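Peer 1: After the sequence you'll find the predicted model.
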Amino acid sequence: MVTLVEFVVLAVVALLAGTLARRAVARRAAGRTTSASAGAVVAVPCQARWRQGARRRFFGYGKLGAGADGTGSVFKAPLRGAVPLPMGGRAAVRESLRPGMRVLEYRAPDGQRIDFQVYDAEAERAARLLGVPDPADW
């Protein structure tokens, strides 16, 4: 009986912690989106994974942001140099296995394939940073 009660208490605490974490992440994402809509250049936190090339086995947490001169985009991981990304490719957004996140599958014009795992609220802004054309503009 005691084990059952401990299991229920542990499940309730885990649910509460998960809910609080998702709300905090959503609040931060909404704040970054508001700042970006006001004209500020705000980097998108994400996890990047290259599918081929020299960085094929690399995946890492970092930020997707605008280039130093304001054009192009770069991926900047902590303690690593900024990696310039090719602009103007295609992107497909799919659900992630992690709740509250989506995977932006990016195909660059030169054939590179890079997956970015971003928060739900920031998937569209990440696609705009990569220069993906909006289908509504066609």
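Peer 2: Now that the structure is in, tell me what you want to look at. Please read all numbers here as calculations on a predicted model, not as lab measurements.

Peer 1: rest of the way, CA atoms for contacts and neighbours
Peer 2: Fine.

Peer 1: Which secondary structure state does Leu20 sit in?
Peer 2: helix (DSSP: H, G, I helix; E, B strand; the rest coil).

Peer 1: pretty sure Met87 contacts Arg107?
Peer 2: No: contact criterion C-alpha atoms under 8 Å: Met87 and Arg107 do not qualify, at 9.6 Å.

Peer 1: Name the residue closest to the centre of the chain, please.
Peer 2: Val118 (2.0 Å; C-alpha atoms, centre = their mean).

Peer 1: part of a strand, is that residue?
Peer 2: Yes: judged by three-state DSSP, Val118 forms part of a strand.

Peer 1: what residues are up against it?
Peer 2: Val118 makes contacts with Val44, Pro45, Cys46, Gln47, Met101, Arg102, Val103, Leu104, Ala126, as judged by C-alpha atoms under 8 Å, 6 or more residues apart in numbering.

Peer 1: Next up, a structure to set beside the first:
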Amino acid sequence: MELLVELVTFVLIGLAVAGVGARARKAVARRARARTASASGGNLVPVPCQARWKQGARRRFFGYGKLTPDTDGTGAVFKAPLRRAVAVPVGGRAAVRQSWRPGMQVLEYSTPDGRNIDFQVYDAEVDRAARFLRIPDPADFA
């Protein structure tokens, strides 16, 4: 009998967690769509993301922050809280793959100078992040 009670409790907790996770993903997707709609109106809206790149020998930087175009419009900037802004070279190549987190994709960006930077962004904001980084559209070369 105790085993049945524990099993039912485990199932109920699992259902509650799944429901909370689904509501959280919907809220995040709704906010991402609102940011994209605001940006289409001409507003400058940063793209929240995670960035990861190699920095120095055997050191990797990993942090949450926002990707924005540079103030002069010639580049992109990644700004993490409590850290100085990092200029990101634009015009490189990118590949997009699914993330392990639902509702997100990884933009694997190769800069023109050979560095590799991974940006984990929401599904609705991959195109805006690519625009900020000025990634050439492959269809332009066909």
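Peer 2: Ah, there it is. This structure is a prediction, so every number in the text was calculated from the model and none was measured.

Peer 1: And the TM-score between them?
Peer 2: Here the TM-score for the pair of chains, by TM-score structural alignment, normalised by the length of the first structure, is 0.94; 138 aligned residues with a C-alpha RMSD of 1.4 Å.

Peer 1: Okay, and Gly70 of the first structure sits in which element?
Peer 2: Gly70 of the first structure belongs to no helix or strand when elements are defined using DSSP states H and E.

Peer 1: Neighbours of the nearest residue to Pro112 of the second structure once chain neighbours are set aside, how many?
Peer 2: Among residues not flanking Pro112 of the second structure along the chain, Gly92 sits closest, at 4.8 Å (C-alpha to C-alpha, 6 or more residues apart in numbering). Number of residues near Gly92 of the second structure (other C-alpha atoms under 10 Å) recorded here: 18.

Peer 1: Also Pro69 of the second structure?
Peer 2: By other C-alpha under 10 Å, neighbour count at Pro69 of the second structure equals 23.

Peer 1: Same check on Ile117 of the second structure?
Peer 2: Neighbours of Ile117 of the second structure (other C-alpha under 10 Å): 19.

Peer 1: same question, Ala123 of the first structure
Peer 2: 20.

Peer 1: The aligned partner of it in the second structure and Val96 of the second structure, how far apart?
Peer 2: The alignment partner of Ala123 of the first structure in the second structure, by TM-score structural alignment, is Val126. Distance, Val126 of the second structure to Val96 of the second structure, using C-alpha to C-alpha, to the nearest Å: 8 Å.

Peer 1: Need the residues touching each of these two.
Peer 2: With C-alpha under 8 Å, 6+ apart as the test, Val126 of the second structure and Val96 both reach Gln105, Leu107.

Peer 1: What segments of the first structure are strands?
Peer 2: 44-50, 59-66, 73-76, 83-85, 90-95, 101-107, 113-119 (DSSP state E).

Peer 1: Val2 of the first structure is nearest to which of these?
Peer 2: strand 101-107 (36.3 Å; C-alpha to C-alpha).

Peer 1: mind listing what the residue lying farthest from the centre of the first structure touches?
Peer 2: Relative to the C-alpha centroid of the first structure, counting by C-alpha atoms, centre = their mean, Met1 is the outermost residue, at 43.4 Å. Applying C-alpha under 8 Å, 6+ apart, we find Met1 of the first structure in contact with no residue.

Peer 1: how near is whatever residue of the second structure lines up with Gly81 of the first structure to Val77 of the second structure?
Peer 2: When the second structure is aligned by TM-score structural alignment, Gly81 of the first structure is paired with Arg84. Computed as C-alpha to C-alpha, the Arg84 of the second structure to Val77 of the second structure distance reads 10 Å.

Peer 1: the more surrounded of those two?
Peer 2: More crowded of Arg84 of the second structure and Val77, by other C-alpha under 10 Å: Val77, with 20 against 9.

Peer 1: tell me, stretch 18-32 of the first structure lands on which residues of the second structure?
Peer 2: Under TM-score structural alignment, the match for stretch 18-32 of the first structure is residues 21-35.

Peer 1: returning to what we had before: please determine how far the residue farthest from the centre of the first structure is located from Val8 of the first structure.
Peer 2: Counting by C-alpha to C-alpha, the gap from Met1 of the first structure to Val8 of the first structure is 11 Å.

Peer 1: now swap in Ala30 of the first structure and tell me
Peer 2: 33 Å.
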